[in-house]
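# Here is a sequence with its predicted model. Questions after.
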Amino acid sequence: MHRRIHALRLQAAALAAALLATTALAALPASATGRAAANDYCGGHCADILPPGENGNATLADILGNKVFGTRPAHTDDQLGPYAGLASAYPSLTDGQITGFFNDSSFGVPADQVASTSSPRPDVTIVRDKATGVPHITGTTRYGTEYGAGYAAAQDRLWVMDLFRHVGRGELSGFAGGAAANRQLEQSFWQAAPYTEAELQSQIDAISNEGPRARQALTDAQAYLDGINQYITQSYNGRYFPGEYDLTGQINAITNAGGIAPFKLTDLVALASVVGALFGSGGGGELASAQVKSAAEARYGTAAGDAVWKSLREAEDPEAVQTLHDGQQFPYAQVPDDPQGAAMPDPGSVVPEQLIYDATGSAKQATSKAPGVFPGNLLTAKHGMSNALVVSGSHTDDGHPVAVFGPQTGYFAPQLLMLEELQGPGISARGAAFAGLSFYVQLGRGQDYAWSATSAGQDITDTYAVPLCTTDGSPVTLAAESYLWHGQCTPLERLARQDSWSPTTADSTPAGSYTLVMYRSNYGLVTARGTVGGKPVAFTSLRSTYRHEADSIIGFQMLNDPGAVHDPASFQQAAQNINYTFNWFYADSSHTAYYNSGSNPVRAPGVDPGLPVQAAAAYEWQGFDPATNTAQYTPPAQHPQSVDQDYYVSWNNKQATDYATTGFGMGSVHRANLLDDRVKALLANGGKVTRTSLVQAMESAALTDLRAEDVLPELLRVIRSAPVTDPALATAVQKLENWRADGDQRKETSPGSHTYADADAIRLLDAWWPLLADGVFHPGLGDPLYTALTGALQINESPSGGQTGATSGSTSANESIPHKGSAFQYGWWSYLNKDLRSVLGDQVAGPLAQPFCGGGSLAACRTTLLGTLTSALAQTPAQVYPGDSDCAAGDQWCADTIIQRPLGGVTDAKISWQNRPTYQQVVQFQSHR
């Protein structure tokens, strides 16, 4: 069998090589062309980067060459080196060196930098540059422009686009194999957005009734699809389509039997639902919050327990870093003094809703020998995403605003995003867009302005406790399939998706199938069942953007239109038309601006959005219509917004005063502090910011261990409150202090050394942190509350993901997506910081309601810290860094490394850890229209 497979692969490789040679001979020659005709007001001061590289398509021959010889197609990884290199080079960076670590993102391509020119239609030209291979698409008609965008997208990301349209439909394993991770991922997306084909179409139909811009957007989308489908036809006939279709059995490598299904408008809605679920939704943690509240009240009594819950929740922490710091207030989702309609689940009664039915074969174990193409917990694990640093012109070197910003969408090969430039009637932009949705640039720059976003996560998702009932009068149990809607017993709607897969030659696991089932009510999707006051209920998730993922198309269209966006006010108007929960940032040559987007539902008076709510008319969203899943939303003026604040920083932190967070983790220590402190330092004493200094501030934060910078000082103060007499502990404390003096960073001793400076101190803190959390808080919280709290907020989010602090029954291990780069958003940083400062006698605004470390005694707290530090010292490197399929146990540098997780057949090299956006811009516009 192995010989036969090897022979087939050799034949396929030879065939593909021959076809590639033929294609190369037939390719259009590169023609000389100047920069695009569109006006560019950046004056060479705009740059961007998106690793690993623009080219995300590889033929079967390319994939086999990568496996056997380590070769890669051109432009597959050429942005990875510059991205990685900034970590060591940033301290001595100059303005003239920025384009050594970022791409020049000026419009067009200089004549001597043209690599290729092609025209899939007479009314569009695609020019690719030599440096990066980015497509620069210029159309003489709008249809041609969008057609070219689709054609270029398929050239660069066809396989990824196909993966995601299957993910969005809960069909990944049937398409890409039955790996456990694939099945876990398709299940989580089916839980978030289980749509029938008719419901996908209904979103398109609804948009078509929203006016001229919406109808133009659908016309643009269809032209884009036409370009994709032309490339599919040509690449299939010419056998230069992505080789993953061969490897997964979609196309026979020898006979070419099979095919690639053409893309259609409903595929774009499926893709949009994936993006919205990953990056543009917020809230939904009400059950976890309720369980913390119940456990706290059981531990401390009702009044004291409620106070403990509120202090751990940190919904309105006065010490939380905020994006808007100019005194504005934007009340939303606040905790009422006297909550109405709360539906507290009976302790121990909550059980997750059954999702998988009728499993056969390997599906009973949901596993196969092959790895998944995505992390299985890509959606369910908490993710930190994106940052922004924007400084107004009054504080910069030349009087023009400076911005360094971008989204953190993870690291994949090929990347989920792609770069492009679009120039045509009513469109003028360059930047990044999600593969399969790139008919508009979603984050990037226009002629004289740039924009970016960070995930905001404000609460647009509520949990309702829906009373179960039976239509035949039989006793009501948790298995009931009907619920009360305005007094009527109404059947739950059953949404089912059949999935199956066949093993590839590399995977001999027997094929299996199952049916994914979600139940839907007028109050949303059923996610769990339990009892409230002894009565069976279904807990449902009601998200305002559900069935409306495609609505944001109008806002993105406006951001690409130079006639629509030309100043802060018009930028904010465009952002208002995006219903996902994002923080939007803007910079032109004179102004900066900010706007928080999202369909924020107006709740009934007195409802606490951080707890489950009774399913009754009195507690529904104002103006709620279940037929269309619409409601009354807060008006634009009530969304956090600003123009020309001295500076803005965002790293998924709190937006503004009174804009409450309903999750946990927005307290005194947040990774946004790393940005805020550095920008404040640049502005101190009248300092003027440059592009270089703002990049340096970003990169310094990207390499810093938040725990070391903002919690370790208090830990050391407690320990140093008395002499440390044990020699081993004294040495350990000194190493930690030396690391603090060196800047708290996780950086190599020299580029490529694969060894950290202060390696022992870093390993010690990694080992110590989960032991600290347990030692300080577990005794006071007790088992039930400690476990409940880890379900609401994980203990740790380390660069390696290997030190979770998970306990039996805990969900802390949700942080463990290894090698993901993003770190230090979710953790118990604030809890330790506030508690230790209280023990030390410092003034603490918004303190915890109970003392924990040593019961509030400094001496007893010190004993706890030293005891847990002793335990940390006893851990071997292999225990701290357990190892995985990519790294040996004990390899500290490798454990932290960023890996471009392969979505296809080509892999890329590891790079050193840094905590920064995946796609990033550096902009300082020099003039304006």
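Perfect, thanks for sending it.
# rest of the way, CA atoms for contacts and neighbours
Fine.
# Does Ser822 belong to a helix, a strand or coil?
The assignment at Ser822 comes out as coil when based on DSSP: H, G, I helix; E, B strand; the rest coil.
# Strands along the stretch 101-250 of the chain, start to end?
For the stretch 101-250 of the chain, the strands defined by DSSP state E, counting those that start in this stretch cover 103-104, 114-121, 124-129, 135-139.
# want to throw these into TSV with distance to Arg165 and mean neighbour count?
Listed next are the strands of the stretch 101-250 of the chain as TSV, based on distance: least, C-alpha to C-alpha, whole Å; neighbours: other C-alpha atoms under 10 Å:
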stretch	distance to Arg165	mean neighbour count
strand 103-104	30	20
strand 114-121	24	18
strand 124-129	25	23
strand 135-139	23	27
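# Would you convert those into CSV that also reports distance to Pro568?
Below are the strands of the stretch 101-250 of the chain laid out as CSV (distance: least, C-alpha to C-alpha, whole Å):
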stretch, distance to Pro568
strand 103-104, 25
strand 114-121, 35
strand 124-129, 31
strand 135-139, 27
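# try this one next to it:
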Amino acid sequence: MPRHHPRTRARTATGTLIATAVFALTTGLLSPLPHASANTAGKSAAAVTDHCEGQCADILPPGANGSATLAEILAHRVFGTQPAHAEDQLGPYAALSSGYPSLTDGNLGDYFGDESFGVAEGQTGSVTKPRDDVTITRDKKNGIPHIEGSTRYGTEFGAGYAAGQDRLWLIDLFRHIGRGELTSFAGGALANQGLEQEFWPQAPYTEDDLQKQVDYIRAHNGARGAQAMEDAQAYIDGLNSYREKSKKGRYFPGEYVLTGKVDAITNIGEIQPFKVTDMIALASVVGGLFGNGGGGEVESAMSLLQSQQKYGVAKGTEVWESFRGREDPETVLTVHDGTSFPYAGKPANPKGAALPDAGSVDKEPLVFDRTGAAGAKNPAKDPVSAPKKLKPLQGMFDKGVLPSDLFSGDSAKKGMSNALLVSGEHTASGHPVAVFGPQTGYFAPQLLMQQELQGPGISARGVSFAGVGMYVQLGRGQDYAWSATSAGQDITDTYAVELCAPDGSTPTKQSTHYRYRGECVPMEKLERTNSWKPTLADSTAAGSYRMQVFRTKYGVVTHRATVGGKPVAYTALRSTYRHEADSIVGFQMLNDPSYVTDAKTFQQASEHISYAFNWFYADSRTVAYYNSGANPVRAADIDASLPVKGERAFEWKDFDPADNTSAQTPPEQHPQSVGQDYYVSWNNKQAKGYTAANFSLGAVHRADLLDGRVRKLVEKGGVTRASLTRAMADAAVTDLRGEQVLPELLKVIRESPVTDPALAAAVQKLDSWEEGGAKRNETSAGSKSYAHSDAVRIMDAWWPRLVEAAFKPGLGDGLYDALTAQLTVDESPSAAHGPTGAHAGSAFQYGWWGYVDKDLRKVLGEPVKGPLGDDYCGAGSVSACRDTLLKTLGEAAALPATEVYPGDDSCKAGDQWCSDAIIHRALGGVTHKPFQWQNRPTYQQVVEFPSHR
């Protein structure tokens, strides 16, 4: 697209901004962001009993403060300074990857912050009173807001006010993402377009749709629903109060100046008021990222057809099911006591399947009328490199306010998060220990924000997603703590609706009418037109485009095809569609000390959360687990993994499209447990019979890294907070392939002596690495190099080559491509092409680890439960498989680091450490340095309650 010449652009932007800043500072128009009044004396913000007694800790990098004035942004860009509390939690968080081997309960404070209630005497950093009935006290160390209200309204008002202090710009961004209006708000960079195109089609709501969701919560949840909406309004009132004061006082976030919303000199411009419906739009983004599950049935149908074409219908179905792995007997389970919770499994005699005719599937177009934009591709699917290293002030948001690589593709794949809990009978103290948290990615500022809420009916501390923080969503109460991991069970189905023409003529695949319960009815056409112009922060040329989707009673149209020669539209129907914020009632309960008093009431609160999450609980007496989600009750004999006919006989039970309601499975049918010896979760399978919505839950899963370590701790006994944290941290720097699959690879290779010197050297390096624990961590803190760097390089280069060489000849090009489109082969930390993107931390969630492991064990003649439907590596021959592995190993070993790690805008080619390193994605004007890769939650708690109410 047309751009200014880079040197001219740099001079223009830098000169203008510095001149603006100097004038503004000297005339008093800009000031540091005030989080407090002049009164800094204050007592503890919480007059409640804290039963954790100093044994609760947490961490959330980079820091609590996520706002910066224009002056602070300029100082950061020119001089490298950071606003107060913007990154003071990054150092302790990063240090754990090298410091964990010597971790003790005594030095946990070096790596985690104190999660006690209130602010200790002498540790008050600031006090703000936005109203007489609420006080916001921030601690000196981290600047976390402790909000204490004497009234319910005041408490929630204070929560909204503190959210404005810490995340005003971020909240504004996300309400525009949820409405599909990011480019009009923040500029037309391809990454911003990609975000609109990723999220808006999932929830293409009109303003009326958003208001109806607010009204639905009030009308269908009794007193708690009414209270939730009152709390939401109070929160919005507090957010708007800060918005107005910061605008009048000229200490609002500097990004509003950089994107042209407000003039820094005259203060002319507006920060649009917030509404309760903004929270619905925000919730749709958060839920789509972390609480969704299912979908992809069209792609599953196409891979099944490819398998049947390759092998014949019977054998092809068997082979496909073996890769689908709905009930792999070798996969790790969260509920491991044998209890079964059947859901969404394969029926014996499936009905209503609507598989497309071969070659007939077309993806529904989304983008139209594009002007002034580069290319015609959907930018959400284009490869996007890591955040650019910018010269001071140059092109601050030229790559987009948000990185599309984190959000690209199927948002249901953004699982992440882990949990480790051990029952008191296996701990040193006799009280349960938990180490858990969500892995929500690394942003500057974070999507999550820390807070403590104390007021009538509310007593909790932890984190909430910015903009929907009227309650703590993950954290602790007075004598209990809770956390979650994304569950991903199947709550989204694909329907094939028969197309028709209202005049009775022959329909085509492009027809915009469909049959619904016997009538030919029109699809609802929804559009969003966005336009933008260059700003100081985004040099993207002026342009515009239009997004368009068609909506039916069965959801939004995603594809068109023919089934049995008749044209159909495939639609995606999600049970949480039109119910983005219903979960608010469950969170309200979790924050209510009079409601949650034990494991059972915790589970009952979790039942009210509609999104697909695994919830974990610990108090001084027990640990517990519950899987939440609006699991629809499907018609009998429906195969949820494939598209189904859009006919009444195959609808969800009691389906009513008006509000998208249906019967849902009762709580007792959701995976749950109380008092199991231990629990681990890293987005793995929940329990026997509970079918996941994806292909990744096989014989090798990253949860194995936790399960093996925690099981050993439990068998030994005497588990402590430190030992459980060490187990998590050790798994966080371990290469899953190196620990779980490399032993089988080496077994096959060593079936005969390796005579080639170069291959023998490569094998020896891999063997030494595996014996050393297959780690990807620094030789010493700050060294920025790995102890077994050559072995890591070889594995990174070898894995994709060995998978393709072992499987593609047997599967054939068509089936191999279809299967790898559904489950990526590789997701190492440096695999920028993986579902999570480059420098994102989360790794090894998706890959062919289990397929390779099963195939190799079968080649070796070892026991395999739930084997693949055919032999692949060497067609089952040990010698032929060995030849394949050695050939690809030789190719990988010869590949230089500059090709394995080609570099990007943040890393030089060949820099292995940097290629793995985590980089906070800048959501605004403040950035942070890369740090050592570690595969762990972004926000994390370490808790052990010694007493109970």
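Perfect, thanks for sending it. The structure displayed is predicted, hence computed values, not measured ones.
# before we move on, back to that, out of the strands of the stretch 101-250 of structure 1, nearest to Asp326 of structure 1?
Among the strands of the stretch 101-250 of structure 1, strand 103-104 comes nearest to Asp326 of structure 1, with 33.9 Å by C-alpha to C-alpha.
# just checking, what residue in structure 2 corresponds to Ala627 of structure 1?
In structure 2, Ala627 of structure 1 lines up with Ala658, judged by TM-score structural alignment.
# what's the burial count for its match?
8 (other C-alpha atoms under 10 Å).
# returning to what we had before: out of the strands of the stretch 101-250 of structure 1, which is closest to Tyr519 of structure 1?
strand 135-139 (43.7 Å).
# equivalent range in structure 2 for the closest one?
Against structure 2, strand 135-139 of structure 1 falls on residues 145-149 (TM-score structural alignment).
# And the residue nearest the centre of structure 2?
Nearest to the geometric centre of structure 2 sits Lys414, at 4.1 Å (C-alpha atoms, centre = their mean).
# which residue in structure 1 lines up with it?
By TM-score structural alignment, Lys414 of structure 2 lines up with His383 in structure 1.
# a strand runs through its match, doesn't it?
No: per three-state DSSP, His383 of structure 1 lies outside any strand segment and is coil.
# For it, give me its contacts.
Ser822 (C-alpha atoms under 8 Å, 6 or more residues apart in numbering).
# dump the residue contacts of Phe550 of structure 2.
Applying C-alpha under 8 Å, 6+ apart, the residues contacting Phe550 of structure 2 are 512, 523-526, 556-557.
# Under the alignment, what does it map to in structure 1?
Looking across to structure 1 (by TM-score structural alignment), Phe550 of structure 2 lines up with Tyr519.
# where's that match relative to Phe624 of structure 1, distance?
In this view, Tyr519 of structure 1 and Phe624 of structure 1 are 20 Å apart by C-alpha to C-alpha, to the nearest Å.
# same check, this time on Gly100 of structure 1
Taking C-alpha to C-alpha, one finds Gly100 of structure 1 at 53 Å from Phe624 of structure 1.
# what do you get for Tyr659 of structure 1?
From Tyr659 of structure 1 across to Phe624 of structure 1, the span is 22 Å (C-alpha to C-alpha).
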